[in-house]
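**Q** got a predicted model here, sequence first, then my questions.
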Amino acid sequence: MEPIKIMWRQVANMARDAIAMLPQIGVAIVILILTWALAAGGRALVQRGLSRTRLRQSLQDLFILLTSIAIWVFGIMIAAVIVFPGLTPASILAGLGIGSVAIGFAFKDVFENFLAGIIILFRREMRMSDYIECEGIEGKVAHIAIRESHIRQTDGQLVIVPNAMLFKNPVYVRTDQKHRRVSIICGVAYDVDVDEARRVITAAVKDCQTVEQSDHPIQVFAQEFADSSVNFEVTWWTKSAPVDLRRSKDEVISAVKQALDDAGLEIPFPYRTLTFKEPLPLQRAVKDEENG
């Protein structure tokens, strides 16, 4: 019976201590409610202030989130000190410092993506609605969050990419500038005059509406002697979005093909010359001679 009495005494002491702490717990709950209200008001105030600036929306969202986190940390610290009077802000910070080491090891990837997200949000080179390519993933930046970024591919699929991947690997920003250079290869027959072919191709490209000509010249260079043709590298500039590139290629290729046809300049098919070590017997010819 003695162990039962000891256990009952301990339970009674715990209940008595809990009842004695009810006022502190009530005050702590009130503090948390006030913290929630203050965090909501702080977010609204920061959002209203930042909306008048020229900061990007992603940076505004970051500052709003950091404001909310700071208010909640401060409110939770006050509530903890009220419930446990022996705690002090210094001891809480010391505990957080020791605990953060263990938490850092346990959630290494999470914190890595978090810090990478903050750095990415401060970048000016990669913005919302930009078309990027990283590690084989290419598409439009639909959303940049703290831990991940959403990439909408041109086929409509959404790819959620960890921010650490975008931070540690090369990122190609396709739409960093308004225009991009495009190149195609166009071949003409060997009996065609090279200068005339260059003139016809250049004139055809200049007549295309999707070709940017104000700041960037059209370039047509004879590139190589191919198996069946003299190949030209045709280079021009157009808008940088993927659909604009495809549309411009379609227009230029159609225009060059039509211009070469109208000028009577051949775009040759591949030719193959077959040689044999031994002469081939012409069976049909022999039969024709026998019948004759």
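**A** The structure has been received and is ready for your questions. Note that this is a predicted model, so its numbers are computed, not measured. Residues are numbered from 1 along each chain as shown.
**Q** going forward, measure contacts between C-alpha atoms and count neighbours the same way
**A** Noted.
**Q** so who does Leu260 touch?
**A** By Cα atoms under 8 Å, 6 or more residues apart in numbering, the residues touching Leu260 are 197, 200-201, 266-267.
**Q** kindly recompute the last result at 10 Å.
**A** 188, 197, 200-201, 204, 266-267 (Cα atoms under 10 Å, 6 or more residues apart in numbering).
**Q** sec struct for it, please.
**A** helix (DSSP: H, G, I helix; E, B strand; the rest coil).
**Q** same deal with Val220?
**A** Quick answer, by three-state DSSP: Val220 is strand.
**Q** got the contact list for Leu32?
**A** By Cα under 10 Å, 6+ apart, the neighbours of Leu32 are 26, 38, 72, 75-79.
**Q** emit the ChimeraX select command for whichever of those residues are buried.
**A** The buried residues among those can be selected in ChimeraX (16 or more other Cα atoms under 10 Å) with this line:
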select :38,72,75,76,77,78,79
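**Q** return the member of the contacts of Leu32 nearest to Ser183.
**A** Trp72 (55.1 Å; Cα to Cα).
**Q** touching, the closest one and Arg43? I think so.
**A** No. Using Cα atoms under 10 Å, Trp72 is not in contact with Arg43, being 11.6 Å away.
**Q** overlap in contacts, the two.
**A** Leu66.
**Q** does Phe269 touch Ser229 like I think?
**A** Yes. Look at Phe269 against Ser229 with Cα under 10 Å: they come within range, at 8.5 Å.
**Q** overlap of the contact sets of these two?
**A** Joint contacts of Phe269 and Ser229 (Cα under 10 Å, 6+ apart) are 187-189.
**Q** now a ChimeraX select for only the buried ones of those.
**A** Selection of the buried residues among those in ChimeraX, burial being defined by 16+ other Cα under 10 Å:
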select :187,188,189
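**Q** rebuild the shared contacts of Phe269 and Ser229 as CSV, extending it with distance to Val141 and secondary structure.
**A** Converted to CSV, these look like this (distance: Cα to Cα, whole Å; DSSP: H, G, I helix; E, B strand; the rest coil):
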residue, distance to Val141, secondary structure
Gly187, 38, strand
Val188, 41, strand
Ala189, 44, coil
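**Q** coming back round to it: and which of the contacts of Leu260 is nearest to Val83?
**A** When the contacts of Leu260 are compared against Val83 (criterion: Cα to Cα), the nearest one is Ala204, at 80.8 Å.
**Q** use this one as the comparison:
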Amino acid sequence: MDDKFSSAWTKMLDKLETWFDNIVLNLPNFIIAFVVFLIVLFISKNINKITLRFLDKSKLQRSMKNLISKLISAIIILLGLFFILGILNLSKTLNTILAGAGVLGLAVGLALQGALANFYSGIVLSYVDFVKFGDWVESNGFEGEIIDIDLRSVTLKQVDNNLVYIPNKMVVDSPIKNYSTTSQSRVILGCGVHYDSDLNLVKDLVMNTIYKTFDAVTNKQDVLFLYKEFADSSINFETRFWIDSTSALEVAKAKSEAIIAIKAVFDANDINIPFPIRTLDFPEGFLGANTQNNPTNTNP
């Protein structure tokens, strides 16, 4: 038993001595590999900055510029790692890594189908012209300003300053409404006036008020005024006009200003905006007949 233990101990020492000799012999390669690794990191970082500076002159979106620069940087690092493995005489290990990477890549691809779909959709969104940073859009029931497009989601900043993150695949597969494709937005405002109102006067007052209130309305005829219906308590109308903004917040502000101005001019001209009322029309003599049929005894 002691002989076996002694033999095993001797073999272990021989193995450790062999490893130590290999480390000493390959120490220059380790140093060279470490230096090469630092050089690769330095080159990758500077190539990233140079690429971004070069792409700033193009019309690509910021997300696509970042993607391209990161991909180039990653490729440089990957090539550097292959070169380092060659310096360390690990070419067989490199072949094993590549073979394993193929199998692993297939497994990861099947497991991450949704993530890969968002990745591909992010690339698509980075190329299209109708979706870009600063646009006010509506998609998947959410509305807001696009503040970021990455490889996972589109970030919208809503009117209430909340952020909404919509997966890229949902944006690509769903209809999207872009309010910023033109330089102007249309404001639509509805209201109602009393049945006794002079409808021509109401129309003229509203159109003049909108024309005088908003600089973007350069002509009175640019204001669209339409009576819509005979409602229960009022005659309803709708007015439409343009403002020089594509922001939903500015549209809301313009609608508020229009309401204040129209209410003021209606008050000045004795035009009523009625609240819902119900008129009861009794036949002549109805109340008297009802009193006779149901006499009330006032005597105690």
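**A** That came through fine. All values derive from a computational prediction rather than experimental measurement.
**Q** so which of the contacts of Leu260 of structure 1 are in helices?
**A** 197, 200-201, 204 (DSSP state H).
**Q** highest neighbour count among those?
**A** Ile201 (24 neighbours; other Cα atoms under 10 Å).
**Q** Ala222 of structure 1 versus the aligned partner of Val206 of structure 2 in structure 1, what's the distance?
**A** In structure 1, the residue paired with Val206 of structure 2 is Ile201, using TM-score structural alignment. Distance of Ile201 of structure 1 to Ala222 of structure 1, given as Cα to Cα, to the nearest Å: 11 Å.
**Q** overlap in contacts, these two.
**A** With Cα under 10 Å, 6+ apart, Ile201 of structure 1 and Ala222 have common neighbours 186, 195, 232, 234.
**Q** what helix or strand does the first one sit in?
**A** For Cys186 of structure 1, the enclosing helix or strand under DSSP states H and E is strand 179-188.
**Q** show me what that strand packs onto, helices and strands only.
**A** helix 194-206, strand 219-225, strand 230-239, helix 242-262 (3 or more Cα pairs under 10 Å, 6 or more residues apart in numbering; DSSP states H and E).
**Q** who's in contact with Ser12 of structure 1?
**A** Ser isn't right for residue 12 of structure 1; it's Ala. 6, 18.
**Q** now do Arg180 of structure 1
**A** Contacts of Arg180 of structure 1 (Cα under 10 Å, 6+ apart): 174, 212, 216, 236-242, 244-245.
**Q** give the aligned equivalent of it in structure 2.
**A** Checking TM-score structural alignment: Arg180 of structure 1 goes with Ser185.
**Q** count the neighbours of the closest residue to Tyr120 of structure 2 other than its chain neighbours for me.
**A** Distance criterion Cα to Cα, 6 or more residues apart in numbering; nearest residue to Tyr120 of structure 2, sequence neighbours excluded, is Leu151 at 7.6 Å. Close neighbours of Leu151 of structure 2, defined as other Cα under 10 Å, add up to 22.
**Q** again with Glu133 of structure 1
**A** Glu133 of structure 1, neighbours per other Cα under 10 Å, totals 19.
**Q** what about the aligned partner of it in structure 2, which SS state?
**A** The alignment partner of Glu133 of structure 1 in structure 2, by TM-score structural alignment, is Glu138. In three-state terms, and counting by three-state DSSP, Glu138 of structure 2 is strand.
**Q** how near is Glu138 of structure 2 to Val159 of structure 2?
**A** Taking Cα to Cα, one finds Glu138 of structure 2 at 12 Å from Val159 of structure 2.
**Q** shared neighbours of these two, which are they?
**A** Joint contacts of Glu138 of structure 2 and Val159 (Cα under 10 Å, 6+ apart) are 144-145.
**Q** doesn't Gln61 make contact with Asp129 of structure 2?
**A** Yes. Contact between Asp129 of structure 2 and Gln61 holds when scored by Cα under 10 Å: they sit 8.7 Å apart.
**Q** okay, these two: which has more neighbours?
**A** Gln61 (19 against 11).
**Q** name the element the closest residue to that one other than its chain neighbours belongs to?
**A** In space, and not counting its chain neighbours, Gln61 of structure 2 is closest to Ser126: 5.8 Å by Cα to Cα, 6+ apart. Using DSSP H and E, Ser126 of structure 2 maps to helix 113-127.
**Q** how about that helix, aligned to which bit of structure 1?
**A** Under the criterion TM-score structural alignment, helix 113-127 of structure 2 matches residues 108-122.
**Q** now do the matching stretch: distance to the chain's middle.
**A** 15 Å (Cα atoms, centre = their mean, to the nearest Å).
**Q** next: stretch 221-237 of structure 2.
**A** 36 Å.
**Q** which residues does that stretch contact?
**A** 188-197, 199, 202-204, 206-211, 216-217, 238-242, 272-279.
**Q** change it to 6 Å
**A** 190-195, 207, 238-241, 276 (Cα atoms under 6 Å, 6 or more residues apart in numbering).
**Q** repeat that for stretch 33-43 of structure 1.
**A** So stretch 33-43 of structure 1 is contacted by 64, 68, 71, 75 (Cα under 6 Å, 6+ apart).
**Q** quickly check those residues for the two that are furthest apart.
**A** Ile64 and Gly75 (16.8 Å).
**Q** part of a strand, is Lys177 of structure 2?
**A** Yes. Assigned with three-state DSSP, Lys177 of structure 2 falls within a strand.
**Q** can you give me the distance of it to Gly141 of structure 2?
**A** For Lys177 of structure 2, the distance to Gly141 of structure 2 - Cα to Cα - is 10 Å.
**Q** those two: which is more packed in?
**A** Taking other Cα under 10 Å, Lys177 of structure 2 and Gly141 do not tie; Lys177 has more neighbours (15 against 6).
**Q** so that one versus Arg186 of structure 2, what's the distance?
**A** 14 Å.
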